[in-house]
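Student: Can you look at this prediction? I've put the sequence above it.
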Amino acid sequence: MTPAYGATSLGGVTHFRVRSPQASALWLCLFDGADERRIPMDRQGDDWFAELAGQHAGAAYGYRADGEWAPEHGLWFDPAKLLVDPYAVELDRRFVQDPALTQFGVDTAHLVPRAIVPMASEPVRKEAPKFQRGGLIYEINVRGFTMLHPDVPKGIRGTVAALAHPAVLAHLKKLHVSAIELMPITAWIDERHLGPLGLSNAWGYNPVAMMALDPGLCPGGVAELRKTAAALHDAGIGVILDLVFNHTGESDIHGGVISLRGLDNAGYAHAPDGSLINDTGCGNTLDFANPAVRELTVASLHHFVRNCGVDGFRFDLAPIMARGPGFSADAPIFAEIAADPLLADRVMIAEPWDIGPGGYQLGNFPADWLEWNDKYRDDVRRFWRGDGTIGDVVTRIAGSSDIFPEQCRSVNFLAAHDGFTLADSVAYLYKHNEANGEANRDGHGENFSWNCGVEGPSDDPEVLACRDADLRALLSTLFASTGTIMLTAGDEFGRSQRGNNNAYAQDNEIGWVDWKGRDLALESFTADLAKARAEQLAFFTSFPQEGEWVKSNGEPMGNGDWQEVGVLKYRLNSANLSLSISREGPTKHARWRPA
């Protein structure tokens, strides 16, 4: 039996297997503190093997590879570089940027995390995902969500374990959350420009090891994630991981040699002239036409389902997974996931865009995938800003059948981690990213936002009343919409990032959820909406079969009414619900309730 990639124990022997087709020599490096022991590995085809008698769970290890150093030809072999196992599941420390990572012949063993040989454990009992389509997905930045939570013990704030605290579970249940979606918790490295600015990556969308949990967010490793997922499941809440398979933190040609680059650089997509393709904006793009990349991806998903009990996944810049080189809905990775017994019933969610050619693919993913619907966000925001059409907004409320004609696969959202918070979208016309150190050049320029007459914080009662009414109208629209809905943590009670619409580098009070300063009245309003939706959840899982849009006088909407009407109602006969929308003057509102 051929051992799996990574470190595994079989029959009283610990096996190490790593792929490196172009290396001339490869060593397994075992660490006891600062002491390193190098063991030459044996080659079989594209793979290298080493064996150690006995069980070595908890041992720290890495690899070194020798071969040609010719970055201009995609060859980055340097035995001075300690390399992280691409199949590592736990690391002993976080990644740090350092010039030594890029310099040939400079040893990096003191910098680079060591992988940990995993403990043997029984797989999590596989059950149907807790998540229900039509339900509420609650997007969480694990660190920022609990750093300021007064009821969570300081020792676990900012970690995966904090999500299992009774106070957190109570809040999630109050909102009738169907599943939490965790922003990346796999190990990442800061972008090179952040250190000199005194900043650090707070979001995690720059991974190096695809299935290794970040030691800062999940210091208890696999056991911590597994225990937290079990507690959430006991509360009836699913767990979805936001994963990044589109690039790695080894970045562009000026980036470091840390893992895949020093073992199998062919995992990155290259143009015919050998230059790195950058369809991500992050310096490199993983090549999903390469079977080894797909194998690593599927193995990562397996690990999180089998060993951690995860219910599903959201894929960042997901069109890249279907490039070879152009996007195809028939891409091999989709077929491989669909045919896999462990993965076929998991929740799969695409962020359906990247920055490459033909990178906007909303509506084009497999029929059983959900997709983030940015057209929902933009059309609903524009409507309540005052310049969007009623025709567009009712299409979005009814499930976006113009995008998903066969079945409702829309993940409707008004705000996400990337962009203004919901409260900031009604308080700022312009982005205010000065704290990011890029002269406010970063972040989206068009946010379809407004400020009720005052930019930023205000104590004017009229301005505050305007913003409160707008937030309630936006939230009512979201919770009345057909399809799955998503709320970013803190938006239910008016969380602000002070106008920063790209807070990826703000691991501080700009990016942390302010629990003490939350708007309790808005939170209660949102909880009431969530309760009403949960009681009628089955209605929101498919396009409406019965119901009609009617004018305020009860007459059916005519073809000529869609652009001019000021007040309308959606009467849903089958669900006994009604939505009333008005965008005129002091009566501006959206109200959704049982009829």
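Tutor: Looks like it came in fine.
Student: contacts, neighbours, all on C-alpha from now
Tutor: Will do.
Student: all helices of the stretch 251-400 of the chain, in order?
Tutor: 260-263, 291-306, 332-338, 374-385, 390-397 (DSSP state H, counting those that start in this stretch).
Student: and among those, the most buried is which?
Tutor: Among those, helix 260-263 has the highest mean neighbour count (mean count of other Cα atoms under 10 Å), at a mean of 26.
Student: follow-up on the earlier one: make CSV out of the helices of the stretch 251-400 of the chain and add distance to Gly6.
Tutor: Below are the helices of the stretch 251-400 of the chain laid out as CSV (distance: least, Cα to Cα, whole Å):
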stretch, distance to Gly6
helix 260-263, 13
helix 291-306, 11
helix 332-338, 21
helix 374-385, 38
helix 390-397, 45
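Student: Which of these sits closest to Pro153?
Tutor: helix 291-306 (26.6 Å; Cα to Cα).
Student: Can you get me the centre-to-centre distance for the closest one and its chain?
Tutor: Per Cα atoms, centre = their mean, to the nearest Å, the displacement of helix 291-306 from the mean C-alpha position of its chain is 17 Å.
Student: cool, stretch 530-548 as well?
Tutor: Relative to the chain's own centre, stretch 530-548 is displaced by 26 Å; criterion: Cα atoms, centre = their mean.
Student: Contacts for that stretch next, please.
Tutor: With contacts defined as Cα atoms under 8 Å, 6 or more residues apart in numbering, stretch 530-548 is touched by 133-135, 175-176, 398-399, 401, 407-408, 479-484, 556, 570-575, 593-594.
Student: For Val454, which of the helices of the stretch 251-400 of the chain is the nearest?
Tutor: helix 374-385 (14.4 Å).
Student: Against which helices or strands is that closest one packed?
Tutor: If you count contacts as 3 or more Cα pairs under 8 Å, 6 or more residues apart in numbering; DSSP states H and E, helix 374-385 packs onto helix 390-397, strand 410-413, helix 461-479.
Student: how about those in a markdown table, adding distance to Leu429?
Tutor: A markdown table is the format used below for the helices and strands packed on helix 374-385 (distance: least, Cα to Cα, whole Å):
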| stretch | distance to Leu429 |
| --- | --- |
| helix 390-397 | 21 |
| strand 410-413 | 20 |
| helix 461-479 | 13 |
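Student: looking at the ones you listed, which is buried most?
Tutor: Scoring those by mean neighbour count under mean count of other Cα under 10 Å gives strand 410-413 as the most buried, with a mean of 28.
Student: rewinding a little: among the helices of the stretch 251-400 of the chain, which is nearest Phe413?
Tutor: Across the helices of the stretch 251-400 of the chain, closest to Phe413 is helix 374-385 (Cα to Cα), at 5.6 Å.
Student: related to what we said a few turns ago, tell me which of the contacts of stretch 530-548 fall in helices.
Tutor: The members of the contacts of stretch 530-548 that map onto helices under DSSP state H are Phe479.
Student: so what's the residue most central in space within the chain closest to, chain neighbours aside?
Tutor: The chain has Asp242 as the residue nearest its centroid, 3.0 Å off, counting by Cα atoms, centre = their mean. Excluding its sequence neighbours, the residue lying closest to Asp242 (Cα to Cα, 6 or more residues apart in numbering) is Arg314, at 4.5 Å.
Student: Please compare the first structure with the one that follows:
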Amino acid sequence: MTSGVNGTSRTTGPPGPVAGVWPGSPDPLGARFRPRGPEGVEGTNFALWAGGAEAVELCLFDEHGGESRHLLTELTHETWHGFVPGVLPGRRYGYRVHGRWDPWTGARWNPAKLLLDPYARAVDGDFTGPGGGGALPAPVYGHVRDWPQQHVADTVRDERDSAPHVPKGVVVADDDDWSDDRRPATPWPDSVIYELHVRGFTMRHPGVPAPLRGTYAGLGHPAAVEHLVRLGVSAVELLPVHQFAHEDHLLRRGLRNYWGYNSIGYFAPHATYASGGTRGEQVGEFKRMVRALHAAGIEVILDVVYNHTAESGELGPTLSLRGIDNRRYYRLQADPRRYADYTGCGNTLHVVQPNVLRLITDSLRYWVTEMGVDGFRFDLAAALARSMHDVDMLSPFLAVIAQDPVLRQVKLIAEPWDVGSGGYQVGAFPPLWTEWNDRYRDAVRDFWRGALPDVRDLGYRLSGSSDLYAWGGRRPYASVNFVTAHDGFTLRDLVSYERKHNEANGEGNRDGTGDNRSWNCGVEGETPDPRVTALRRRQIRNLLTTLLLSTGVPMLVAGDEMGRTQGGNNNAYCQDNETGWVDWSLLEDPGWRALADLCARLLALRRAHPVLRSRSFFSGRPRGADGLRDLAWFTPGGTEMTEADWYAPTTALGMYLSGRDIPQRGPQGAPVTDDSFLAVLHAGPRPLRFTLPGPPWARSYDLLVNTALEEQHVAPRLRREAGSRISVRARSVLLWRVVRYDEEPGPV
């Protein structure tokens, strides 16, 4: 094909067939090595869905970068396929897809561009310019970027070969049946999620050997696993590990995409996180990491980005899907030259299309069945739930997930929004799904910075957000509670900065949200003032304690338990350096070590007491022989809160959780008796007198946690009689264990 100056094209015919390609099979898609292929010959079957293509070339690369092209002549149900004898694991490959070049109708085929197989299970190499330049090389773009008429630049086809500048897929062997693996299978109510970055978690870990830092092997190393076990988390949620690309604007500034929300290979573990090689070794290394975490009782959840790809909008590079069939992979506008963008990243995958839906679900099943993962957190999940344009909870994507025998059994977490109209869908996802609950984040942040007008919203958030999730059979664990996430301030920065400080990102501090709901405790940034630093540490303890005592599934962010800071950067997506990495030296500071100990202690309490991880919503009605409600709220005067109290300005409240007859999971749902607890939360700037609820709520109370203290292991334990007036330090949380009337008090 040759392109005309007006952006149209004419067909000169595809290249002729090359000997050595057998018909092969259209299923499964991707490159599958067969040790005993047709007629007992070893080789690899290649299959690529390319519905609108006129021809497809398979391109194989030798060790020196030499390319051989093989025309795939078999076409079955829009899948081009062929079996190539003698192609063994480790061989690199790509595709060139022929078709019309007519961007005005959405057609952007360009055989000069080597395309990454969407089903490649390993990727070798990166995008490189001359001398490894600081930007994406021009040949990786399907259009001529320097066309003098900029308004039509994307309509003029670039004929330069991109193969020397782009990564290649790698043939991988299939030889793992996972027979030696034991999945933890932690029930949702018992789950505690720990969000971490594979590279950032171990880059500065002194116990991980230097060659393994920043890799899958480093995360699976005993020194890294030991910290997770000591904390008591049940699952790690890994920031994206699908193969991703770096944006041109970052490379031009000498930066790289660190978080990885720019996927280009949904089956391939990101190659630079592998310590042992990128010719398929990354696959085995990832599996060994999963096994090590499973052996420690820790599940692996992947943060996945199926809403968009690294190809961006019409001015973006041609790396894979755009060159295979632009019109059936991406959502286009009424003007099909343009892309519909519900993600803020230039494009949106057209999930309603069967080939796109298959790509996503095949990828999900692959990571569960062949890579051993236990669940997924879906970035901008509302974009996946759009049918034509509107978010639709009966959309094909959600329907397919609900009936899939593999996927409906794993943990499914939605980020329940996107950037399009009507994209905010917190509380709307159907049963099977849990959701990131940003309303929890906002309410807890506002309470502890003194910005809540009353405590109505806080009461819902602490008790499981029944206003959002008590429908359709959903349970409190539909709410993934969090105060911080990778996107935004760390916990330490939340109490140290009121403004974002993202200058290092090179965008004039325009990136990142300005709505941080943070309080710097009187001074912006780090300070030697001991009073300010003490208050900040107390606020961190308050936020952490509130999170871990709340009903729902708590999510922690790696390093928050030891005071990690990003220097006020609330959008460290391009900071692959000390800003984005966990600083393990913080544990040498007694104060930060005490914070990690408090976190572990609270998680141990949560594990030990079902009432702190309730499987059902509290009713507020009497439960058990003593006639006490399962959940009760108290004013500082020790009286139960009235409706008027919920609307009144206040800085303090008490939350009483009754451990009587807690419904348990099992065939019969038999209730058990647990301890009862009283949590007193006081966000005011001055000390408070609080009356502990009297009879019949308790005989007495034993103090378990006092966030006013940096060191929590205080002996002897403090006991107070029911009805006593106690002093609560400014901005602190007290957790009391209830000693009931039918219980022997025992020694303090």
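Tutor: Alright, I've got the coordinates. This structure is a prediction, so every number in the text was calculated from the model and none was measured.
Student: So how do I select the buried members of the contacts of stretch 530-548 of the first structure in ChimeraX?
Tutor: Applying 16 or more other Cα atoms under 10 Å to the contacts of stretch 530-548 of the first structure, the buried members can be selected in ChimeraX as follows:
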select :133,134,135,175,176,398,399,401,407,408,479,480,481,482,483,484,570,571,572,575
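Student: The contacts of stretch 530-548 of the first structure in strands, which ones?
Tutor: Applying DSSP state E to the contacts of stretch 530-548 of the first structure, the entries found in strands are Thr484, Tyr570, Arg571, Leu572, Arg593, Pro594.
Student: Output those in a markdown table; the columns should cover distance to Tyr428 of the first structure.
Tutor: Formatted as a markdown table, these follow (distance: Cα to Cα, whole Å):
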| residue | distance to Tyr428 of the first structure |
| --- | --- |
| Thr484 | 27 |
| Tyr570 | 30 |
| Arg571 | 34 |
| Leu572 | 35 |
| Arg593 | 30 |
| Pro594 | 33 |
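Student: And those, which two are furthest apart?
Tutor: Pairwise distances across these (Cα to Cα) peak at 20.1 Å, for the pair Thr484 and Arg571.
Student: so what's Gly94 of the second structure up against?
Tutor: Contacts of Gly94 of the second structure (Cα under 8 Å, 6+ apart): Leu58, Cys59, Leu60, Leu114, Leu115, Leu116, Asp117, Lys168, Gly169.
Student: Mind filtering those residues down to those shared with the first structure?
Tutor: On the basis of both residues aligned by TM-score structural alignment, their matches' Cα atoms under 8 Å, what survives of these in the first structure is Leu58, Cys59, Leu60, Leu114, Leu115, Leu116, Asp117, Lys168, Gly169.
Student: which among the residues you listed end up buried?
Tutor: The buried subset of those (16+ other Cα under 10 Å) comprises Leu58, Cys59, Leu60, Leu114, Leu115, Leu116, Asp117, Lys168, Gly169.
Student: and the helix or strand containing the first one, which stretch of the first structure?
Tutor: Secondary structure from DSSP states H and E places Leu58 of the second structure in strand 55-61. Aligned by TM-score structural alignment, strand 55-61 of the second structure falls on residues 25-31 of the first structure.
Student: now stretch 412-427 of the second structure
Tutor: Counting by TM-score structural alignment, stretch 412-427 of the second structure pairs with residues 348-363 of the first structure.
Student: In the matching stretch, which residues are buried?
Tutor: Applying 16+ other Cα under 10 Å to stretch 348-363 of the first structure flags 348-354, 356, 359-363 as buried.
Student: among the residues you listed, which two are most distant?
Tutor: Largest separation among these by Cα to Cα: Met348 and Gly356, giving 21.9 Å.
Student: and the closest residue to Ser574 of the first structure other than its chain neighbours, how many neighbours?
Tutor: In space, and not counting its chain neighbours, Ser574 of the first structure is closest to Glu546: 6.0 Å by Cα to Cα, 6+ apart. Glu546 of the first structure is flanked by 10 other residues according to other Cα atoms under 10 Å.
Student: element containing Glu546 of the first structure?
Tutor: Per DSSP H and E, there is no helix or strand for Glu546 of the first structure.
Student: and the counterpart of the residue nearest to Asp242 of the first structure in the second structure, how far is that from Leu412 of the second structure?
Tutor: Taking TM-score structural alignment, the alignment pairs Arg314 of the first structure with Arg377 from the second structure. From Arg377 of the second structure across to Leu412 of the second structure, the span is 6 Å (Cα to Cα, to the nearest Å).
Student: Also Arg291 of the second structure?
Tutor: 21 Å.
Student: Can you tell me what Lys595 of the second structure aligns to in the first structure?
Tutor: Careful, residue 595 of the second structure is Leu; it's not Lys. Looks like Leu595 of the second structure aligns to Leu522 there (TM-score structural alignment).
Student: show me the contacts for that match.
Tutor: Counting by Cα under 8 Å, 6+ apart, Leu522 of the first structure touches Arg472, Glu492, Phe493, Gly494.
Student: doesn't Leu478 make contact with Ala398 of the first structure?
Tutor: No. The criterion here is Cα atoms under 8 Å, and Ala398 of the first structure misses it with Leu478 at 10.8 Å.
Student: For the closest residue in space to Leu115 of the second structure that isn't next to it in sequence, list the residues it contacts.
Tutor: Across the structure, with Cα to Cα, 6+ apart as the measure, the residue nearest Leu115 of the second structure apart from its sequence neighbours is Ser320 (4.6 Å). Residues in contact with Ser320 of the second structure (Cα under 8 Å, 6+ apart) are Leu115, Leu116, Asp117, Pro118, Ile264, Glu311.
Student: aligned partner of Ser320 of the second structure in the first structure?
Tutor: For Ser320 of the second structure, the residue aligned by TM-score structural alignment is Ser259.
Student: Its match and Ala161 of the first structure: what is the separation?
Tutor: Relative to Ala161 of the first structure, and taking Cα to Cα, Ser259 of the first structure is found at 28 Å.
Student: and Thr545 of the second structure, what pairs with it in the first structure?
Tutor: Thr545 of the second structure maps onto Ser476 in the first structure, by TM-score structural alignment.
Student: Pro636 of the second structure now?
Tutor: That one, Pro636 of the second structure, aligns with Ser552 by TM-score structural alignment.
Student: In this structure its match contacts Arg571, no?
Tutor: No. Counting by Cα under 8 Å, Ser552 of the first structure sits too far from Arg571 to count as a contact (11.1 Å).
Student: Find me the equivalent region of stretch 179-196 of the first structure in the second structure.
Tutor: Stretch 179-196 of the first structure maps onto residues 235-252 of the second structure, going by TM-score structural alignment.
Student: Tell me which residues are up against that stretch.
Tutor: Under Cα under 8 Å, 6+ apart, the answer for stretch 235-252 of the second structure is 123, 126-127, 134-136, 191-198, 256-257, 259-271, 298-305, 310, 377, 574.
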